[in-house]
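*Asks:* pasted the sequence and its predicted model underneath.
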Amino acid sequence: MARTIFTTITPLPAGVTREVVLETLHDHLEMIDLNPTHTERHRIGPPPEATPEEYHCTWYQITDKISYLPGVKGSVSFKTCFHNLSNGMQNHVYAPMGLDIKEKWTLGGNLPGEPVMPAEIGIGAPVTGLYLREDIEIKCNFLVTRFVKKQLQDALATLVARLVVKTQLQEASFRNQMLQQQGYENSPQSPYFSPPLSPPLSGGLEMQFPRHSFKQQQQQRFSTQTAVSEMDGSQKSPGLASNHPEGIVELPS
């Protein structure tokens, strides 16, 4: 059996957050489904070959369609366990024909505004920004090693692409929530915006005429109304009342 050990460093695009990466690494089913050759997976209990440490991990049985050699196709089932870390996840695959794969995914690096921590030398880690580190140990027939490494590389590329899309979706959801809290529906930029009704016209006459003219007209109107009211049938003219004791006017014949 050949034993192969290698480390892969993958810088993450700007905008990807720690929360998104760790949430994805801790989602075991999502990590399993990174490989399109897997056709079935379900939870199982720890198998007899589990080590004392791995006995308490989360175990799955996975069915995979295989094509290791030209013209050789079929399916195979194997067991794998997952163990979450504070900064990543460990995975151990027990497959037939002595195939044994150990993976450890960890999140490293720093975000803008965070202190730059010393990075391990010799692995090609970026000085700034977040990155995924994948440490892999493979034990298998040397004829299968290349095939397994190709599958792992494809799964890594799929993972990074999903992290980018998941980050974009979360950012869009967050922006929508902020806009709703700020009353975006009532802003002119919203497609649902309708301008408020025009306020009632106040002081319209004052807008058409000078202020002093309007007051003078009001005073004149009030004086006229008062004079008309006083000359109503219930009131007698002072001049006519002085010509007759009973206030009756006699017209000449």
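*Replies:* Yes, it's here.

*Asks:* from here on, contacts and neighbour counts on C-alpha atoms
*Replies:* Will do.

*Asks:* name the single longest strand found in the protein.
*Replies:* strand 72-85 (DSSP state E).

*Asks:* mind listing the helices for this structure?
*Replies:* Taking DSSP state H as the criterion, the chain contains helices spanning 18-25, 28-32, 142-181, 204-208, 211-230, 238-241.

*Asks:* for the last one, what is the distance to the chain centroid?
*Replies:* Put simply, helix 238-241 sits 90 Å off its chain's centre (C-alpha atoms, centre = their mean, to the nearest Å).

*Asks:* before we move on, what about the third one?
*Replies:* Here helix 142-181 is found 16 Å from its chain centre; the criterion is C-alpha atoms, centre = their mean.

*Asks:* and it, what does it pack against?
*Replies:* helix 18-25 (3 or more C-alpha pairs under 8 Å, 6 or more residues apart in numbering; DSSP states H and E).

*Asks:* want to compare, so here's the second one:
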Amino acid sequence: MSLTRHLVFSTSRPLPNSSRPAALSFLHNHLAMIDTNPLVVSRRRIPPPAPDNDAATQWYAITDKLFGGLTTVEYTCSMQDTPTGLRTHCRAPLGVQIAALWTLEGDEALSLREDVDLQCNALLAPFVKRTLLQSHATLVELLAQETRPKE
């Protein structure tokens, strides 16, 4: 019996008053995307793990705070721009892997869809999914604020 759990889920959140060009520009700004995540305490660009890696993919080492800041976890994340958003793949300790596709949808009523493929230990899965959903909800709220037209 395998202790690995594979979860696939999606979220879609509105981006009220955001323009598609502004939202796409934000998604393609990897440092802004990383820094907007409320769990992130540090990040740095790293070289790709293999020389034949796609040049369009950028790699980062990211440190998140967990359990209210009682502990931290460092992981690697690849980020690749797409015509409609961003593709990410994060690899964390204990076999946690999170692949996500962020896609802008709609024209007048713009929304941001995140399709997630999560693989991790079955005992960690509820915590990882809950933490990801909470932090990304905050990230999207902040993204929406940043991409609204300034008055």
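*Replies:* Thanks, I have the structure now. Predicted model, so just to flag it, every value in this text is computed and none were measured.

*Asks:* and the TM-score between them?
*Replies:* The TM-score (TM-score structural alignment, normalised by the length of the second structure) is 0.84; 147 aligned residues with a C-alpha RMSD of 2.3 Å.

*Asks:* how about JSON lines for the helices of the first structure, with mean neighbour count and distance to residue 87 of the first structure added?
*Replies:* Compiled in JSON lines, the helices of the first structure are given as follows (neighbours: other C-alpha atoms under 10 Å; distance: least, C-alpha to C-alpha, whole Å):
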{"stretch": "helix 18-25", "mean neighbour count": "18", "distance to residue 87 of the first structure": "7"}
{"stretch": "helix 28-32", "mean neighbour count": "16", "distance to residue 87 of the first structure": "15"}
{"stretch": "helix 142-181", "mean neighbour count": "14", "distance to residue 87 of the first structure": "16"}
{"stretch": "helix 204-208", "mean neighbour count": "10", "distance to residue 87 of the first structure": "70"}
{"stretch": "helix 211-230", "mean neighbour count": "11", "distance to residue 87 of the first structure": "76"}
{"stretch": "helix 238-241", "mean neighbour count": "11", "distance to residue 87 of the first structure": "107"}
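
*Asks:* so which of the ones you listed gets nearest residue 62 of the first structure?
*Replies:* Nearest of the helices of the first structure to residue 62 of the first structure, taken as C-alpha to C-alpha: helix 28-32 at 8.5 Å.

*Asks:* relative to the second structure, what is the average displacement of the closest one?
*Replies:* Aligned to the second structure and superposed, helix 28-32 of the first structure gives a mean residue distance of 1.2 Å (mean C-alpha distance after the TM-score superposition for the first structure).

*Asks:* ok, now stretch 158-167 of the first structure?
*Replies:* Stretch 158-167 of the first structure, aligned to the second structure and superposed, deviates on average by 2.8 Å (mean C-alpha distance after the TM-score superposition for the first structure).

*Asks:* residues making contact with that stretch?
*Replies:* Outside stretch 158-167 of the first structure, the residues that touch it by C-alpha atoms under 8 Å, 6 or more residues apart in numbering are 12, 13, 15, 16, 17, 20, 21, 24, 31, 34.

*Asks:* would you list those residues in JSON lines and tack on distance to residue 157 of the first structure?
*Replies:* Listed next are the contacts of stretch 158-167 of the first structure as JSON lines, based on distance: C-alpha to C-alpha, whole Å:
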{"residue": "12", "distance to residue 157 of the first structure": "11"}
{"residue": "13", "distance to residue 157 of the first structure": "12"}
{"residue": "15", "distance to residue 157 of the first structure": "17"}
{"residue": "16", "distance to residue 157 of the first structure": "15"}
{"residue": "17", "distance to residue 157 of the first structure": "17"}
{"residue": "20", "distance to residue 157 of the first structure": "16"}
{"residue": "21", "distance to residue 157 of the first structure": "14"}
{"residue": "24", "distance to residue 157 of the first structure": "14"}
{"residue": "31", "distance to residue 157 of the first structure": "12"}
{"residue": "34", "distance to residue 157 of the first structure": "9"}
